[in-house]
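In: Sequence isn't available, so here's the structure alone:
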């Protein structure tokens, strides 16, 4: 099952579609209204798992952009008719999975993704992560983590 991963923002969001073989099928930054419309009609691919990065509170004051982003997360979930195929993932869990620590920075996450999937390469010789930039890296991290969660069977009861 393909994974549509979203790194939500207050107006635009990073969106990555990852195949079951962990190939990047699409990576874009889209207007939130476009994402909602696509989820409502089942595009960009039918019945994918939708993985959304969830915001967590760490006790620090936040601005209006954070609350607007939270609202968009709810809109994304509500727009997708197959709500049983949606999941929210916390950034700290993604960092821990990819980097082995919750203290990792964006550059560490990016490097972990390159190590896992392959280097971007250049226009003449593009690699697996060619064209990924900005919020697409965070969306790719969500996709890779969701892939791990979906493909790791829970431990059997003792």
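Out: It's in. None of the values given here were measured: they were computed from a predicted structure.
In: use CA for all of it now, contacts and neighbours both
Out: Will do.
In: can you give me the strands for this structure?
Out: 3-7, 12-18, 24-31, 49-54, 86-90 (DSSP state E).
In: can you list the residues that contact the last one?
Out: Outside of strand 86-90, the residues that reach it under the criterion C-alpha atoms under 8 Å, 6 or more residues apart in numbering are 49, 50, 51, 52, 53, 54, 55, 56, 77, 142, 146.
In: rerun that using 7 Å as the cut-off
Out: 49, 50, 51, 52, 53, 54, 55, 56, 77 (C-alpha atoms under 7 Å, 6 or more residues apart in numbering).
In: one more structure, for comparison:
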């Protein structure tokens, strides 16, 4: 379903987080991720539309250091958005008073980081 959506939607570029090797042993999930990255690129009308970004580049863009953790990336993303919702974290908000990031959770934070980084890199191009 996701691959067919890529074929059905108009876009000029697609941000994809790329795998990097740090010399450590990896498990099955990493190889499955590599497979899906290839499938996403193949599903694009022209593979040149794929913009592969490494996590270290996202961390550097959002946090200014490659040593940042996921919590730091999340906080940097929160800091980029207006505090217009309700609740303890108004950028996310509540069901009654949603903020601009309402519904973003778990794995969507790193994905949003990839998208924000690509948008900043290609701004004005």
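Out: Received it, and whenever you're ready, just let me know what you need. For clarity, every value in this text was computed on a predicted model and none was experimentally measured.
In: Would you check the span in the first structure matched by stretch 105-119 of the second structure?
Out: Aligned using TM-score structural alignment, stretch 105-119 of the second structure spans residues 133-147 in the first structure.
In: Closest to residue 133 of the first structure out of the contacts of strand 86-90 of the first structure?
Out: residue 53 (16.8 Å; C-alpha to C-alpha).
In: Return the most buried member of the strands of the first structure.
Out: strand 3-7 (a mean of 30; mean count of other C-alpha atoms under 10 Å).
In: what do we get in the second structure for residue 50 of the first structure?
Out: Per TM-score structural alignment, residue 50 of the first structure is aligned with residue 14.
In: thinking its match is in contact with residue 46, fair?
Out: No: using C-alpha atoms under 7 Å, residue 14 of the second structure is not in contact with residue 46, being 10.7 Å away.
In: rewinding a little: which non-adjacent residue is nearest the match of residue 50 of the first structure?
Out: Computed as C-alpha to C-alpha, 6 or more residues apart in numbering, the closest residue to residue 14 of the second structure that is not its neighbour in sequence is residue 50, at 5.0 Å.
In: quick one, helices of the first structure?
Out: In the first structure, the segments counted as helices under DSSP state H are 32-41, 64-79, 91-99, 106-117, 135-151.
In: hmm, who's touching the last one?
Out: Counting by C-alpha under 7 Å, 6+ apart, the neighbours of helix 135-151 of the first structure from elsewhere in the structure are 3-7, 13-16, 18, 27-29, 51, 53, 94, 110.
In: quick one, that helix and strand 3-7 angle?
Out: 140 degrees (axes from the mean of the first three to the mean of the last three C-alpha atoms, to 10 degrees).
In: now helix 135-151 of the first structure, how far from the chain's geometric center?
Out: 5 Å (C-alpha atoms, centre = their mean, to the nearest Å).
In: Just list the residues touching residue 105 of the second structure, thanks.
Out: Per C-alpha under 7 Å, 6+ apart, neighbours of residue 105 of the second structure: none.
In: Would you format the strands of the first structure as TSV with distance to residue 152 of the first structure included?
Out: Below are the strands of the first structure laid out as TSV (distance: least, C-alpha to C-alpha, whole Å):
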stretch	distance to residue 152 of the first structure
strand 3-7	15
strand 12-18	16
strand 24-31	20
strand 49-54	15
strand 86-90	15
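In: of those strands, which approaches residue 66 of the first structure most closely?
Out: strand 49-54 (10.8 Å).
In: relative to strand 12-18, how tilted is that closest one?
Out: Using the same axes, to 10 degrees: strand 49-54 of the first structure against strand 12-18 is 140 degrees.
In: average offset between strand 49-54 of the first structure and the second structure?
Out: Strand 49-54 of the first structure, aligned to the second structure and superposed, deviates on average by 0.5 Å (mean C-alpha distance after the TM-score superposition for the first structure).
In: how far out from the middle of the chain is that strand?
Out: 6 Å.
In: returning to that earlier point: would you mind finding the most buried of the helices of the first structure?
Out: Using mean count of other C-alpha under 10 Å, helix 135-151 ranks as the most buried of the helices of the first structure, with a mean of 23.
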